[in-house]
Structures are given as C-alpha cells and as structure tokens.
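K.L.:
Following is a predicted model, sequence given first.
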Amino acid sequence: MTTKPSVLFVCVHNAGRSQMAAGWLRHLAGDTVEVRSAGSEPAETINPAAVEAMHEVGIDITDQTPAELTWDTAQDSDVIITMGCGDACPVFPGKRYEDWKLDDPAGQGVDTARPIRDDIRARVEQLLISLPRPAGK
C-alpha cells in the first residue's frame, strides 16, 4: 500500500455522530488517514451539542459542514462506517463496512452528546489500530 487509507463516516444528518467520529480520527491519526464524512439527508449546520462536546476535549469541528453522501465519495473510500443511515448507504463489493450502533444526539444537549463522544473515541481508536498503513509509516 503506497497511499494512505480513506475512511468515510456516514450518518443521516452528518451533523453529530459522523462529525464527531471524523474529528476524533483527524485528531488521533493526523495526516496518516484520509477522513471523510457525509449524510444521507445532511442538516444545514453541525449539531451545537456535538461541537461543544468535542470542544471540551480540545477538538474543533466548527470548520466542518454537513455534506451529502455521494456515490463517488463512497466508492473512493476504503472503509465505510455507517451510523444509522439505513438503506441510503451504498454498498460496494470489496469495501470494509462497519455499522456503529450509536444514539443520535440530534435535538439533545451536551450532556447527551458527551457519552456518545466518548463511545465514538473508543471505536475510532480500535478502527485506527486495524487500518493498514502505507509503506514507510
């Protein structure tokens, strides 16, 4: 493998869970992994409770914008992590898929987002261990 692996996090609104997961992976992996996130029905903005919860651990996700899941983005990703997007997530042969069962922080406060944030961190840490590394990394 000569290029870095790419991971796509997908949830319905791309405003909470997938944005927190992408934030954790960027924070923990640095530039060794290409990080993407998208939603089957993207929201207008990121969930403020997710932003606050991530800010509490020193990760700023305010520069991220909910994006629509596209066929090309999924096709170009090595690992696709779904978080409740159901049938809207395309399936490509040969891709690694994981479906993370996580509560949705939509419409909830930061007290609800914190345990979700912490659960996501643990899952991202395990994901990172399992990702292939480019030669020389």
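P.N.:
Perfect, I can see it now.
K.L.:
can we go C-alpha only for contacts and neighbour counts from here?
P.N.:
Will do.
K.L.:
contacts for the longest helix along the chain?
P.N.:
In the chain, assigned by DSSP state H, the helix with the most residues is helix 110-130. Residues outside helix 110-130 that contact it (Cα atoms under 8 Å, 6 or more residues apart in numbering) are 17, 20-21, 24-25, 28-29, 49-50, 52-54, 102-103, 105.
K.L.:
this is the other structure I want to compare:
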Amino acid sequence: GLYSWETVTQLPATYAPKAKSHRPDCKFLTELTRLFQKCRLSGSVFITLKKYDGRTKPIPRKGSVEGFEPSDNKCLLRATDGKKKISTVVSSKEVNKFQMAYSNLLRANMDGLKKRDKKSKSKKSKAAQ
C-alpha cells in the first residue's frame, strides 16, 4: 500500500532479542555515544546487563523437555533512552576489549552529572526532636 507501518513489540523477560537484532560491539558503542549526546541536557539513558545463554525461545514449562545446550558465557547489554533501543551480545572472548572501550565511553559521558546535596545529620536529628 501507500503507507508503511513499523511494528514495535514488547517481549516478556523470558525472551531474548533475536540474534540478527544485535549490533556488533563497535557499532553498539557508537550508537550508545549518540544516545548519551542526545540526552546530555535533559533525559536519561538506561543500561542493563544480564547473562545470556544464546536462547532465542522462551524456557518451556515443566513436562516438555527441550534439548538445548547453552553456548559459552555471554553478556547481553541493552540501552534505551525511552524511545530508541539498542542491544548487543558480548562473548567471553571479547569481554576484556569491550570492557575497556565501554568504560572509556562511560567515563567520557558521565561529566554532566549533578552532585546531590547531602543533608547534614545534625539537621535531621534536630527536626526529629
């Protein structure tokens, strides 16, 4: 037809994204940098990490047995600003290289944080009396 529709689906926590939707590590880091730059003045970037075994289908209920052997340990990283979502999978062989690049990226983009005002304990104790 004349119109093209994009479908966005919310998947339950037992689902992992399909392998084709993962970005290679360097592309993920550049997209993450763009997210940080976009949210520099206002907004937040949410990053989640979890263990990933390569499973793309939900875990079956008890009673049905599935022959699934997990591959080597992997880490699934997801980042979102509330609108755009990006994700990648880092294998155990690439962890050190990725972690160095990831920590440098975080260090470079964490400079815009505001310090929280610390309330002194003496004011709290006086208010309680």
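P.N.:
Ah, there it is. As the structure is a computational prediction, the values presented were derived from the model and not from experiment.
K.L.:
Let me see the TM-score of these two.
P.N.:
The TM-score (TM-score structural alignment, normalised by the length of structure 2) is 0.28; 60 aligned residues with a Cα RMSD of 5.0 Å.
K.L.:
still on that earlier bit, could you pull out the buried residues of the longest helix of structure 1?
P.N.:
Of the residues in helix 110-130 of structure 1, 110, 112-114, 116-118, 120-121, 124, 128 count as buried by neighbour count, 16 or more other Cα atoms under 10 Å.
K.L.:
need the strands for structure 1, in chain order.
P.N.:
Here structure 1 has its strands, by DSSP state E, at 6-11, 34-39, 79-83, 96-99.
K.L.:
From the contacts of helix 110-130 of structure 1, list just the buried residues.
P.N.:
17, 20-21, 24-25, 49-50, 52-54, 105.
K.L.:
In TSV, list those residues along with distance to W71 of structure 1.
P.N.:
Listed next are those as TSV, based on distance: Cα to Cα, whole Å:
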residue	distance to W71 of structure 1
R17	20
M20	22
A21	20
W24	24
L25	22
A49	29
A50	26
E52	31
A53	30
M54	29
P105	26
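K.L.:
List just the nearest of the residues you listed to V35 of structure 1.
P.N.:
Set against V35 of structure 1, the nearest of these by Cα to Cα is L25 (7.0 Å).
K.L.:
can you pull the contacts of the closest one?
P.N.:
33, 35, 124-125, 128.
K.L.:
tell me which of those is nearest to Q75 of structure 1?
P.N.:
Nearest member of the contacts of L25 of structure 1 to Q75 of structure 1, counting by Cα to Cα, is V35, at 13.9 Å.
K.L.:
which residues does that closest one contact?
P.N.:
So V35 of structure 1 contacts 6-8, 22, 25-26 (Cα under 8 Å, 6+ apart).
K.L.:
which of these count as buried?
P.N.:
By 16+ other Cα under 10 Å, the contacts of V35 of structure 1 give 6-8, 22, 25-26 as buried.
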